[in-house]
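Chemist: Predicted model follows, preceded by the sequence.
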Amino acid sequence: MMPRKLEVCVDTIDGAIAAQAGGADRMELCAALSEGGLTPSTGLMVAAAGLGVPSYAMIRPRCGLFVYSEAEIQVMLDDIAAVKEADLAGVVLGAQNPDGTLDTRVLGRLLAAAEGLGATLHRVIDIVPDPLAALEQAIALGFERVLTSGGAAAAVEGTEMIRAMVQQAAGRITIMPGSGLTEDNISDFVAQTGVVEVHASCAVTASEGERFSNFSPHGGRKETCKNRVKQMKRELGA
């Protein structure tokens, strides 16, 4: 059986250190996970590169959907250059047309700039009109993997679509589910879908008190938990 891998999304250097200590196989580096993940700072990229865990940087210049202006695309190209300069392992990308389909032209430009890096197509695939058609486009573009919740709010709710994506991919690309996966549900989920990589935050709510709570996201700031990473690894049999 192929070893199962755990990717942990982090948006701070302390989170990256916790993911490393917990045994994460790969990290997705972001800023503002409370916004779904934006491009991390250059400083975080450089710091994470020294931890010895393969790290992929999210390339997303703002929150919201994934139709980008030419000015935003140029920012993304410059951010990809920063990823290369920091010597990270890869990038996480996504772009769509106004009709919701994948923007293969923009994605082609971004992937060309990222030549030599690994590449993950992010959850833009969860909001396209036809995820299975988009999967074929991702394969043709040369992505290594697709991060998906199966078009649902949480991966466990998208189990049927994720299973269909795994079957259609047939080893040509990795299907990596994410959103709502925890140490409590991951064993059954993997058995139902046949996935070999999973994506999770492994986070807990930081204890910061209520003073100046307007500086934290609604519900409190989240931080990566080393012990939850370890538990996820155990449940994966990794």
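Modeler: Cool, got the structure.
Chemist: going forward, measure contacts and count neighbours with C-alpha atoms only.
Modeler: Noted.
Chemist: Quick check: next helix or strand after the longest strand along the chain?
Modeler: In the chain, taking DSSP state E as the definition, the longest strand is strand 5-10. Past strand 5-10, heading to the C-terminal end, the next element that is a helix or strand (DSSP states H and E) is helix 13-22.
Chemist: Please compare the first structure with the one that follows:
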Amino acid sequence: MPENILLEVCVDSPEGLAAAISGGADRIELCSALEIGGLTPSPGLMALAAGAQVPVYAMIRSRPGDFVYGEGDMAALLGDIDAVRAAGLAGVVLGANHVDGRLHRDVLGRLADHAKGLGRTLHRAFDLSGPDFAPAIDLAVELGFERILTSGGQATVLGGIDALAACFAHAGDRIVIMPGSGVNLETLGAIKARLPLREIHSSCSTAANPAGRALELGFVSPQPRRTDAGIVKAMKASLV
């Protein structure tokens, strides 16, 4: 196991971005709407993140729901990639599936090709491609992705730990497998004990109090969370 494991923190606000950086995150996954798995961040948030001293990868997901994309979706996704490049961010986070869950080679290849020159992470669309993840890993390598963000096809990393171990074995040194989902200070020890981690992904967040009237009118998630610099710092210390 490497001496230092890279910590990627997902954020969806200026406050979250600042907390992740001050806590010592090695890389940022920049999103909007983390409560639904993350969407493409706004141009304003991307511009703000461009000043970060750590690499920032932007989620490319123009709408909630699945990752089965038609031509209208593709126009939006390609435009989002252009916006990331124009903002000067380091990379993008991509994914696309067939209806049956398999990664969509043509769509994913088109997105990855459009993002050439940017770093590329394959997001948890990968988790829909199981239970045999080997073909999806091979495709990600073929298309030039740097890493795969995955929970092993389950809701959390601990739930998918056996599948993740198989993914690490199949990937070898060809591509980074980056576990994410349900990664926190309570679960990190068990994950580290089982997997030869090089990178790991976490929200490093804590529950926040919903704001009264805004919650009542449906403007706020019933269970909001916020990035916590102290948790980021503690996670980093646990990864050394």
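Modeler: Everything's here; your move. If you're wondering where the values come from, they're calculated on a predicted model, not measured in any experiment.
Chemist: any idea how far F126 of structure 2 is from the residue of structure 2 most remote from its centre?
Modeler: Distance from the C-alpha centroid of structure 2, by CA atoms, centre = their mean, peaks at R213 (31.2 Å). Distance from R213 of structure 2 to F126 of structure 2, counting by CA to CA, to the nearest Å: 38 Å.
Chemist: Could you pull out the strands in structure 1 for me?
Modeler: Going by DSSP E, structure 1 shows strands at 5-10, 26-29, 55-58, 90-93, 118-121, 145-148, 174-177, 197-200, 203-205, 222-224.
Chemist: and among the ones you listed, the most buried is which?
Modeler: Counting by mean count of other CA atoms under 10 Å, strand 55-58 has the highest mean neighbour count of the strands of structure 1, with a mean of 28.
Chemist: circling back to that earlier point, redo the strands of structure 1 as CSV? Include distance to D99 of structure 1.
Modeler: Listed next are the strands of structure 1 as CSV, based on distance: least, CA to CA, whole Å:
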stretch, distance to D99 of structure 1
strand 5-10, 29
strand 26-29, 28
strand 55-58, 23
strand 90-93, 18
strand 118-121, 18
strand 145-148, 20
strand 174-177, 24
strand 197-200, 28
strand 203-205, 34
strand 222-224, 34
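Chemist: Of all these, which one is nearest D130 of structure 1?
Modeler: Distance to D130 of structure 1, taken as CA to CA, is lowest for strand 145-148 among those, at 13.1 Å.
Chemist: give the contact list for N97 of structure 2.
Modeler: 67-69, 103-104, 125, 128-129 (CA atoms under 8 Å, 6 or more residues apart in numbering).
Chemist: now those as a markdown table including distance to D82 of structure 2 and neighbour count?
Modeler: Listed next are those as a markdown table, based on distance: CA to CA, whole Å; neighbours: other CA atoms under 10 Å:
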| residue | distance to D82 of structure 2 | neighbour count |
| --- | --- | --- |
| F67 | 19 | 22 |
| V68 | 20 | 17 |
| Y69 | 18 | 18 |
| L103 | 23 | 26 |
| H104 | 21 | 22 |
| A125 | 21 | 23 |
| L128 | 27 | 23 |
| S129 | 27 | 22 |
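Chemist: Could you identify the most distant pair in these?
Modeler: Within the contacts of N97 of structure 2, Y69 and S129 form the most distant pair, 15.5 Å apart (CA to CA).
Chemist: for the longest helix belonging to structure 2, which positions count as buried?
Modeler: If you go by DSSP state H, structure 2 has its longest helix at helix 71-87. Within helix 71-87 of structure 2, the residues that qualify as buried by neighbour count (16 or more other CA atoms under 10 Å) are 74, 77-78, 80-81, 83-85, 87.
Chemist: got it, and stretch 100-118 of structure 2?
Modeler: 101-105, 107-109, 111-112, 115, 118.
Chemist: one step back: residues in contact with the longest helix of structure 2?
Modeler: Residues contacting helix 71-87 of structure 2 (CA under 8 Å, 6+ apart): 40, 43, 46-47, 50, 58, 60-62, 91-92, 111, 114-115, 118.
Chemist: if you set the cut-off to 7 Å instead, what comes out?
Modeler: 46-47, 50, 58, 60-62, 111, 114-115 (CA atoms under 7 Å, 6 or more residues apart in numbering).
Chemist: And for stretch 50-64 of structure 1?
Modeler: Residues from elsewhere that reach stretch 50-64 of structure 1 (CA under 7 Å, 6+ apart): 20, 25-30, 35, 37-40, 49, 72, 76, 79, 83, 88-93.
Chemist: The same query, at a cut-off of 6 Å, please.
Modeler: 26-30, 38-39, 88-93 (CA atoms under 6 Å, 6 or more residues apart in numbering).
Chemist: Which of those sits closest to V190 of structure 1?
Modeler: R26 (18.1 Å).
Chemist: ok now do the closest one, which residues does it touch?
Modeler: 7, 53-55.
Chemist: any idea how far C30 of structure 1 is from A153 of structure 1?
Modeler: Relative to C30 of structure 1, A153 of structure 1 is positioned 20 Å away (CA to CA).
Chemist: let me redo that: E223 of structure 1
Modeler: 13 Å.
Chemist: repeat for A49 of structure 1
Modeler: 13 Å.
Chemist: try D11 of structure 1
Modeler: When D11 of structure 1 is compared with C30 of structure 1 (using CA to CA), they lie 5 Å apart.
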